[in-house]
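> below are the sequence and a predicted model for it; my questions follow.
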Amino acid sequence: MDPRVVHRLRCPVCAEPLTETTAGTARALRCPRRHSFDVARQGYVNLLAGRAPHSGDSAEMVAARADFLAAGHYDAIAAALAATARQIRYAAPPPDRHAAPHTLCSAATHAAAPDGETCCADGCRAKAANQRVGPQAPSTPGAPSTPGATEQLRDGDAYPLVVDAGAGTGWYLAAVLAALPDAVGLALDVSKPALRRAARAHPRAAAALADTWQRLPLADASAALLLNVFAPRNGAEFHRVLDPAGALLVVTPAEDHLAELVDALDLLRVDPAKADRVAGSLAGHFTEESVTVHRTRLALSRPAVATLVGMGPSAWHTDPDRLAARIAALPEPVGVTLAVRLGVHRPR
């Protein structure tokens, strides 16, 4: 797994830092108290503290979602997220490393400093100010060679961490990382079939099995940006892991989202009080800074409609034979409204 992500992960049992170890072809993340978590062959790590209360999206639902997204039908959502993330990330000047050099130091960098050169407090300018985390870091004589030695790097500094809570296949996370070339990403989901895809969604993304209703396996203030797209929201945990200067981007369906299919196929309807429920789930932890509605028209084939229904919650609540008959009766192409709300929330 990407070491720039691993050093921000925390043991779900004791909250200690994790490091990756390798024995032959087996990889695992371990903490100082010897709790160990295997990295699956597909690249994701299981960081559940116990058994998950549910298994998340099935393999069939995940496959349907991957096909539908790959066809570009929800590109408007990905583009809106990427544009918003880029605007947030670069709206303020980068952190002044010279103003607070102590945030870039650790005991390891201090011990490794050559005679006559300081690396912390007021004297830490030349060495620590130029240090970066991860395998792309320039090699400096006497400097640490692993991200663990720069644990105290501010999360908004060299490699901002973008966390997608309820990431599914990691498709939206990949779009945001493409827009932020200096960021790394972490996909969190409870579905193993989804994480198998999320682990390969982007070269700078890692993936972990985690239940967003539990304590997230991340250090405090470790994320520069949180994504939450059609997924549950844990306001208290989102607030804990998000940097005070960071932002939470929440995408939820507007009331007329997929309205034509809802009426024709008798699908689950969007709760009219959805916006109020979102606000309630984040109350006390976040303030909504802005909200934009993104609306466009889709022209779908009948197979695409079937795929769309199969990737969402209606897949659990609709009789398959009745649904197939109703889809077959639709005029083609099927005109469908895509309508979502994108809210930018700041920590209180």
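Great, that's in hand.

> from here on, just use CA atoms for contacts and neighbour counts.
Will do.

> let me see the ranges of the strands in the stretch 1-150 of the chain.
For the stretch 1-150 of the chain, applying DSSP state E, counting those that start in this stretch gives strands covering 19-23, 26-30, 36-39, 45-46.

> which stretches of the stretch 1-150 of the chain form helices?
Taking DSSP state H, counting those that start in this stretch as the criterion, the stretch 1-150 of the chain contains helices spanning 3-6, 59-70, 75-91, 107-112, 126-129.

> now the fourth one, how far from the chain's geometric center?
Taking the mean of its C-alpha atoms, helix 107-112 sits 32 Å from the chain's own mean (C-alpha atoms, centre = their mean, to the nearest Å).

> in that helix, which residues are buried?
Thr109, His110 (16 or more other C-alpha atoms under 10 Å).

> again with stretch 243-254
Neighbour-count burial for stretch 243-254 flags Asp243, Gly246, Ala247, Leu248, Leu249, Val250, Val251, Thr252, Pro253, Ala254 (criterion: 16+ other C-alpha under 10 Å).

> spatially nearest residue to the last one (excluding sequence neighbours)?
Of all residues beyond its chain neighbours, the one nearest Ala254 is Val340 (4.7 Å), with distances taken as C-alpha to C-alpha, 6 or more residues apart in numbering.

> which strands and helices lie in contact with the helix or strand hosting the one you found?
Using DSSP states H and E, Val340 sits in strand 334-347. Using 3 or more C-alpha pairs under 8 Å, 6 or more residues apart in numbering; DSSP states H and E as the contact criterion, the elements in contact with strand 334-347 are strand 242-253, helix 259-265, strand 286-300.

> mind redoing it with 6 Å?
In this structure, strand 334-347 makes packing contacts with strand 242-253, strand 286-300, judged by 3 or more C-alpha pairs under 6 Å, 6 or more residues apart in numbering; DSSP states H and E.

> looking at the strands of the stretch 1-150 of the chain, which is buried most?
Mean neighbours per residue, mean count of other C-alpha atoms under 10 Å, is largest over these for strand 45-46, with a mean of 23.

> what's the residue closest to the geometric middle of this structure?
In the chain, the residue lying closest to the centroid (C-alpha atoms, centre = their mean) is Asp164, at 1.5 Å.

> ok, the residue nearest to it when sequence neighbours are not counted to Arg269 distance?
Closest residue to Asp164 apart from its sequence neighbours, by C-alpha to C-alpha, 6+ apart: Leu227 at 4.5 Å. Separation of Leu227 from Arg269 (C-alpha to C-alpha, to the nearest Å): 23 Å.

> this is the comparison structure:
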Amino acid sequence: MDPRVVERLRCPVCGEPLGEVSAGAARALRCPRRHSFDIARQGYVNLLAGRAPHGGDSAEMIAARADFLAAGHYDLISAALAEAATRVTGQAATPHPGVPNDGVGAYPLVVDAGAGTGRHLAAVLAAVPAAVGLALDVSKPALRRAARAHPRITAAVADTWQRLPLADASTALLLNVFAPRNGAEFRRVLAPTGRLLVVTPVADHLTELVDALDLLRVDPAKADRIAAGLGGHFVEESQTEHRQELSLAGPEVATLVGMGPSAWHTDPAGLADRIAALGEPVRVTVAVRLGVYRPRP
């Protein structure tokens, strides 16, 4: 695993620094108190302290997401994050030897909390060549893909509702895309000059499909809930909306539904009938909000 990332990690049991050890083909991260966390052959490490309350997105959901994202349908989100990351980090294209690794130094750390397949994190790392990345997710199927999404990504199983396995003020940039937000922990791990980028759906996101396919609706109070959850820890610097109309075939609509939270609440047979009734192509609105936040002093 990338030592520039490992040096920022902390043991989820005792909070001590972690280092990589190996014995033959077996590799692990271990702290001075000998708490050990195996590195899976797929390239990720499990840094959960105890059992997770849920397993996260299923292998089927992750496969659907990988297919949908690979087709470029959510590239406007990746592009918006990459542009914001370039602007707020202000990093040079290459690292400078001798600059301290303090989260915003020679190798700024970009953490994606709820990274999924790692596609958005990979786009940010491509835009900020000096940075290294850490993909955090509770879904092991997601992290198998995230670990391969970019050569500068390190992937770890972690529950964002728990204490994050990171040192205080270790992170230059924290991404949160359609994922739970732990304001206190995000504030703890961000450097004082770091930034939090939050992507959430707005009211008309996927609106053409909500009624037709009986999908989950965007919570009308979502913006208020975000402000309440982050307000005590962060100050919002800016917000922008990004929208695009997609033209999808029936199978792509099924993939879109299958990759998100509505997948837990839809009957496959009934869904197929409803999608068939839509005809082709299906016009679908993608509409998201990107908020940029700085830590409160």
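Arrived safely, thanks for sending. No experiment lies behind these values; they were computed from the predicted model shown.

> now what about the TM-score between them?
Superposed pair, TM-score by TM-score structural alignment, normalised by the length of structure 2: 0.97. Supporting alignment: 294 aligned residues with a C-alpha RMSD of 1.3 Å.

> aligned partner of the residue nearest to the centre of structure 1 in structure 2?
By TM-score structural alignment, Asp164 of structure 1 lines up with Asp112 in structure 2.

> now do Ala247 of structure 1
Residue pairing (TM-score structural alignment): Ala247 of structure 1 is matched to Arg195 of structure 2.

> and if you look at Ala198 of structure 1?
Using TM-score structural alignment, Ala198 of structure 1 sits opposite Ala146 in structure 2.

> ditto for Trp213 of structure 1
Using TM-score structural alignment, Trp213 of structure 1 pairs with Trp161 in structure 2.

> count the neighbours of the nearest residue to its match once chain neighbours are set aside for me.
Excluding the flanking residues, the one nearest Trp161 of structure 2 by C-alpha to C-alpha, 6+ apart is Asn182, at 6.0 Å. Using other C-alpha atoms under 10 Å, Asn182 of structure 2 has 18 other residues around it.

> any idea what Asn182 of structure 2 aligns with in structure 1?
Using TM-score structural alignment, Asn182 of structure 2 sits opposite Asn234 in structure 1.

> okay, its match and Leu242 of structure 1: tell me how far apart.
Computed as C-alpha to C-alpha, the Asn234 of structure 1 to Leu242 of structure 1 distance reads 12 Å.

> Leu342 of structure 1 too?
Distance, Leu342 of structure 1 to Leu242 of structure 1, using C-alpha to C-alpha: 18 Å.

> so Ala28 of structure 2 makes contact with Ala40?
No. Between Ala28 of structure 2 and Ala40 there is no contact under C-alpha atoms under 6 Å: 8.4 Å.

> number of residues surrounding the aligned partner of Ala221 of structure 2 in structure 1?
In structure 1, the residue paired with Ala221 of structure 2 is Ala273, using TM-score structural alignment. A count of nearby residues for Ala273 of structure 1, using other C-alpha under 10 Å, gives 9.

> for Ala273 of structure 1, give me its contacts.
By C-alpha atoms under 6 Å, 6 or more residues apart in numbering, the contact set of Ala273 of structure 1 is empty.

> what does Gln91 of structure 2 give?
With C-alpha under 6 Å, 6+ apart, Gln91 of structure 2 has no contacts at all.

> cutoff 10 Å now
Counting by C-alpha atoms under 10 Å, 6 or more residues apart in numbering, Gln91 of structure 2 touches Ala85, Val104, Gly105, Ala106, Tyr107, Pro108, Val128, Pro129, Ala130, Ala131.

> thought His7 of structure 1 was touching Val184?
No. Using C-alpha atoms under 10 Å as the test, His7 of structure 1 is too far from Val184 to be in contact (11.9 Å).

> does His35 of structure 2 really touch Leu48, like I thought?
No. Using C-alpha under 10 Å, His35 of structure 2 makes no contact with Leu48, being 11.8 Å away.

> the two - which one has more neighbours?
Leu48 (20 against 15).

> which one in structure 1 is aligned with that one?
So, by TM-score structural alignment, Leu48 of structure 2 is matched to Leu48.

> residues in contact with the residue nearest to that match when sequence neighbours are not counted?
Spatial nearest neighbour of Leu48 of structure 1, excluding adjacent residues (C-alpha to C-alpha, 6+ apart): Ala210 at 5.3 Å. Neighbour list for Ala210 of structure 1: 12, 45-50, 52, 165-166, 187-191, 216-217 [criterion: C-alpha under 10 Å, 6+ apart].

> mind doing that once more with 6 Å?
Residues in contact with Ala210 of structure 1 (C-alpha under 6 Å, 6+ apart) are Leu47, Leu48, Leu188, Asp189, Val190.

> hmm, which of those residues are common to structure 2?
Retained in structure 2: Leu47, Leu48, Leu188, Asp189, Val190, out of the contacts of Ala210 of structure 1 (criterion both residues aligned by TM-score structural alignment, their matches' C-alpha atoms under 6 Å).

> want to throw those into CSV with distance to Ala283 of structure 1?
Compiled in CSV, those are given as follows (distance: C-alpha to C-alpha, whole Å):
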residue, distance to Ala283 of structure 1
Leu47, 27
Leu48, 26
Leu188, 22
Asp189, 23
Val190, 24
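
> of these - the most surrounded one?
Leu188 (30 neighbours).

> that one corresponds to which position in structure 2?
In structure 2, Leu188 of structure 1 lands on Leu136 (TM-score structural alignment).

> before we move on, what about Gly335 of structure 1?
Aligning on TM-score structural alignment places Gly335 of structure 1 opposite Arg283 in structure 2.

> now do Val293 of structure 1
Counting by TM-score structural alignment, Val293 of structure 1 lines up with Glu241 in structure 2.

> give me every residue that touches its match.
Glu241 of structure 2 makes contact with Val288, Arg289 under the criterion C-alpha under 6 Å, 6+ apart.

> could you look up the SS state of the closest residue in space to Asp67 of structure 2 that isn't next to it in sequence?
Excluding the flanking residues, the one nearest Asp67 of structure 2 by C-alpha to C-alpha, 6+ apart is Thr255, at 7.6 Å. The three-state label given to Thr255 of structure 2 by DSSP: H, G, I helix; E, B strand; the rest coil is helix.

> isn't Thr255 of structure 2 up against Arg65?
No. In this structure Thr255 of structure 2 lies outside contact range of Arg65 using C-alpha under 6 Å: 7.2 Å.

> hey, what's in contact with both of the two?
Common neighbours of Thr255 of structure 2 and Arg65 are not found (criterion: C-alpha under 6 Å, 6+ apart).
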